[in-house]
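Chemist: My questions concern the predicted model and sequence given below.
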Amino acid sequence: MMLSRRECEKILKNAQNSAGKSKLMDYTVVRDLSAIGYLGDYYVLTISYCYEEDEVVRDIKLFVKAMPQQSAELAKEEIFQKEAWLYDTLLRKMQTFSKIKWSADCVYTRNDLMVLEDIKLKGFKAAGSTELNEGHMQQLIKSVASFHAASLIYELQTKTNIGQTYGDHLQEITVASEIAWFTTGLSAVLAATRSLPQYQGNRELAFIDNELLSILGEIYEQVAPSKKYRNVLCHRDLWAGNIFFPPEKTGPALLIDFQTCRYTPPALDLSFSLYMNLGSRDRKKMEMKCIDLYHKHLIQNLSDFGLKELVIAKSELLESFEEFRLFGVVYRAVAATVVKVPTEFVTNDFKYVDRSNVILSYMKTNHEFRTYMEECCVDVMEMALARASM
């Protein structure tokens, strides 16, 4: 059995948080095949219990995320444990410095599993598409601002610097020069950019061959704590699949999957959210509105705790966002080489060795993919040219 009776008694107590004395009657753990994730196997835990005073049997359903059975990858174990640690320590404390709920309650963790409230039972749903509409973006921004504000308040109240104190726990897992899925993706983006008809002039080709990669490589510095801007705990993976929306249309979204968390300027989450969830046209239209809204919510969340003076200046936010656009642009292009192709393409060889040829030939045969990839590559090229002339 995955969980012992004693553990379930503990889980029941944590989940109820109530004064009433409850007695565990029974529990079952069933695999949930509707939830799909790279870093976990999912289960539904049903606990039957009753209160001593009335003997009525009640049920509580919880969501269990467990270490994947067939994974012997050491990296995956470390990543899983990073998230379990976050839920158990930082996120739980930070959520108390927030009047807005941005994360599901975690009631129990072990090195190999986490037990969380089942947010779907409360009517939370994923967006159902990879691009978000304006309403969804507003709900997301509300939660992100609240999450970041909680980070600022946590540091003040506990007199800790998250980056210094917990740096070992917040390791980089997706974007680094030694992380193969990313570097292989970067090479494929370069090859795709080089293949576009608008970049066949000698000047453009020379730029792509000699300068582009080192400019894009600046992204590696952007995922580390900044010496120039203020840092907060950032989620760093806010694409549509990691955001759940409440049944009411304006309530804050819930963020899930915290394993990519880093201590960086908030502009990193803003850049990621805008570039990963919107097409270029919609992003340009909504960008400033989203940043203004973020700043407004940040002030509001800090004011709720009488700490408005902790706010990050609007000028710093705008300046850092311009700098961290690079992250959004490059990440979107690299991610497209994996998430926008058929899953059967994504073999280990494709992921970790080379995917350029597959990407180039798929661009020739699939119009929709070509259009998306071209949009990503043009954004990359324009951003790189602008940075080169700075």
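Modeler: Looks like it arrived, so ask away.

Chemist: C-alpha only now, for contacts and for neighbours.
Modeler: Will do.

Chemist: got the contact list for the spatially closest residue to residue 226 that is not a sequence neighbour?
Modeler: Distances taken as C-alpha to C-alpha, 6 or more residues apart in numbering place residue 264 nearest to residue 226, at 6.1 Å, with adjacent residues excluded. When contacts are counted by C-alpha atoms under 8 Å, 6 or more residues apart in numbering, residue 264 touches 222, 223, 224, 225, 226, 230, 231, 232, 233, 234.

Chemist: filter the residues you listed to the buried ones?
Modeler: 222, 223, 224, 225, 230, 231, 232, 233, 234 (16 or more other C-alpha atoms under 10 Å).

Chemist: Give me the subset of the contacts of residue 264 lying in helices.
Modeler: Those of those mapping onto helices are residue 222, per DSSP state H.

Chemist: Nearest to residue 126, out of the contacts of residue 264: which one, please.
Modeler: Top of the list for closeness to residue 126, among these and by C-alpha to C-alpha, is residue 234 at 20.4 Å.

Chemist: What are the boundaries of the strands in this structure?
Modeler: 22-31, 41-51, 58-66, 106-110, 113-117, 125-126, 232-234, 243-245, 254-255, 262-264 (DSSP state E).

Chemist: out of these, nearest to residue 173?
Modeler: strand 262-264 (9.6 Å).

Chemist: want to try CSV for the strands of the chain, with distance to residue 151 as columns?
Modeler: Shown next, in CSV, are the strands of the chain (distance: least, C-alpha to C-alpha, whole Å):
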stretch, distance to residue 151
strand 22-31, 34
strand 41-51, 29
strand 58-66, 25
strand 106-110, 18
strand 113-117, 21
strand 125-126, 25
strand 232-234, 6
strand 243-245, 19
strand 254-255, 15
strand 262-264, 10
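
Chemist: Okay, one more to line up with it:
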Amino acid sequence: MTQYRVLLSHLATLHATSIAWERAESFSIGERYREMLFELMLSSENDWFITSIKAIVYLAAQHEQLQHEKYQHFIANKLYEKLLKTETLVQPTERMCNVFCHRDASNFNIFFAKHDAERCCLVDFGLSTYSTPAHDIHFMLYMNSTQTTRQLLYQEFIKWYFDALQAKFAELGIPATELSWQEFQADCKRASLVALIISCLCLPIHLLPSKLMATVRSQQAQKFDYWLNVDRRELLDMAMAQDPAYKAKIMALIKELMEQLLASEAQES
């Protein structure tokens, strides 16, 4: 729990200071650095993204708990197109404040101080974007926690972040009204679906069994590149056959995503 709080506080500092910088110089980070802060991960021109979408569809189609007609119809006819539009969900908005987002705060890019639990460092800003703060914190939560942890502690997590953000606002002379609790809660609802989609794109690769990863990288390097950027089915089948725990984690994510997408579609109709 302490590490989550430290990370959320660090993200709050990053976000608040980006607003303070914009206010001090009367400019928009998104406009000034438009050519640098473009969406890379979720672009339809990114082969990795397209391959990841196809992998989600493949996993969903064979999920034992998603064989009901309503799921299979959605998977066969709507899932791919829904996922392809994810990029539109992370664009800057005029509804509330936008901030500089790290957008890759997975465990690979987080380093905690050895002798100080209150200190950590975020590295690798290669996927940074300009968007609402909820996208950044939800990416961190979904990439670094289980569904059970989120269900138990989600409200505590977002309240901790919001309080840390408001404290940093006060310190930097930013009005508390820059982002209200009501605005933030509404944005969290939108961002949670995007973060779940991104975790389903990334975690089937990030969580691959270590022995399998070592083998394919050393003995099948070219094939591994093919699996990453063209067709991932063979790799996923091998991983799930070798490691039931891996299969359970990935399939739990896929089921969570399908339930959220269907719930969202029901609300829209």
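Modeler: Perfect, thanks for sending it. Fair warning: this is a prediction, and the values are worked out from it, not measured in the lab.

Chemist: which position in the first structure aligns with residue 170 of the second structure?
Modeler: Applying TM-score structural alignment, one finds that residue 170 of the second structure aligns to residue 303 in the first structure.

Chemist: Apologies, that question was intended for residue 59 of the second structure.
Modeler: By TM-score structural alignment, residue 59 of the second structure lines up with residue 192.

Chemist: Am I right that its match is in contact with residue 358?
Modeler: No - if you go by C-alpha atoms under 8 Å, residue 192 of the first structure and residue 358 don't touch, sitting 10.5 Å apart.

Chemist: what about the match of residue 170 of the second structure, distance to residue 292 of the first structure?
Modeler: Distance, residue 303 of the first structure to residue 292 of the first structure, using C-alpha to C-alpha, to the nearest Å: 17 Å.

Chemist: what's the spacing between the match of residue 59 of the second structure and residue 337 of the first structure?
Modeler: Separation of residue 192 of the first structure from residue 337 of the first structure (C-alpha to C-alpha) stands at 10 Å.

Chemist: Between those two, which contacts overlap?
Modeler: Counting by C-alpha under 8 Å, 6+ apart, the residues touching both residue 192 of the first structure and residue 337 are residue 359.

Chemist: Aligned against the first structure, show me the partner of residue 97 of the second structure.
Modeler: Checking TM-score structural alignment: residue 97 of the second structure goes with residue 230.

Chemist: ugh, typo on my part, it should be residue 159 of the second structure
Modeler: Per TM-score structural alignment, residue 159 of the second structure is aligned with residue 292.

Chemist: Equivalent analysis for residue 194 of the second structure, please.
Modeler: Match for residue 194 of the second structure (TM-score structural alignment): residue 327.

Chemist: before we move on, what about residue 124 of the second structure?
Modeler: Under TM-score structural alignment, residue 124 of the second structure pairs with residue 257 in the first structure.

Chemist: list the contacts for that match?
Modeler: 83, 237, 242.

Chemist: go on, residue 227 of the first structure?
Modeler: No contacts exist for residue 227 of the first structure under C-alpha under 8 Å, 6+ apart.

Chemist: Apply 10 Å and report the result again.
Modeler: Residue 227 of the first structure sits next to 264, 265 when contact means C-alpha atoms under 10 Å, 6 or more residues apart in numbering.

Chemist: Could you do the one 5 residues further on as well?
Modeler: Residues touching residue 232 of the first structure, when contacts are defined by C-alpha under 10 Å, 6+ apart, comprise 147-152, 155, 161-163, 225, 262-269.

Chemist: could you redo the last one with a cut-off of 7 Å?
Modeler: By C-alpha atoms under 7 Å, 6 or more residues apart in numbering, residue 232 of the first structure lies in contact with 148, 151, 152, 263, 264, 265, 266.

Chemist: ranges for the helices of the stretch 251-390 of the first structure?
Modeler: 267-277, 280-303, 314-339, 348-352, 356-365, 367-388 (DSSP state H, counting those that start in this stretch).

Chemist: circling back: and which of the contacts of residue 257 of the first structure is nearest to residue 296 of the first structure?
Modeler: For these, the nearest to residue 296 of the first structure is residue 237 (22.4 Å; C-alpha to C-alpha).

Chemist: Would you mind measuring from the residue lying closest to the closest one once chain neighbours are set aside to residue 232 of the first structure?
Modeler: Nearest residue to residue 237 of the first structure in three dimensions, chain neighbours excluded: residue 260, at 6.4 Å (C-alpha to C-alpha, 6+ apart). From residue 260 of the first structure over to residue 232 of the first structure the distance is 14 Å, taken as C-alpha to C-alpha.

Chemist: same deal with residue 256 of the first structure?
Modeler: Distance, residue 256 of the first structure to residue 232 of the first structure, by C-alpha to C-alpha: 17 Å.

Chemist: Tell me how far residue 25 of the first structure lies from residue 44 of the first structure.
Modeler: Relative to residue 44 of the first structure, and taking C-alpha to C-alpha, residue 25 of the first structure is found at 17 Å.

Chemist: neighbour-wise, which of those two wins?
Modeler: Neighbour comparison, residue 25 of the first structure and residue 44: the larger count goes to residue 44, with 19 against 14 (by other C-alpha atoms under 10 Å).

Chemist: thought that one was touching residue 60?
Modeler: No - Residue 44 of the first structure lies out of contact with residue 60 (C-alpha atoms under 7 Å); the separation is 10.2 Å.

Chemist: tell me, stretch 63-80 of the first structure lands on which residues of the second structure?
Modeler: Under TM-score structural alignment, stretch 63-80 of the first structure corresponds to no residues of the second structure.

Chemist: one step back: and of the contacts of residue 264 of the first structure, the nearest to residue 351 of the first structure?
Modeler: Distances from residue 351 of the first structure to the contacts of residue 264 of the first structure, taken by C-alpha to C-alpha, are shortest for residue 223, at 21.1 Å.

Chemist: Give the closest residue to the closest one in space, chain neighbours not counted.
Modeler: residue 264 (6.6 Å).

Chemist: just residue 134 of the second structure next, same as before
Modeler: Going by C-alpha to C-alpha, 6+ apart, residue 134 of the second structure has residue 188 as its nearest residue, at 5.4 Å.

Chemist: Ok, residue 5 of the first structure next?
Modeler: Per C-alpha to C-alpha, 6+ apart, closest to residue 5 of the first structure is residue 27, 8.0 Å.

Chemist: what's the distance between that neighbour and residue 59 of the first structure?
Modeler: 9 Å.
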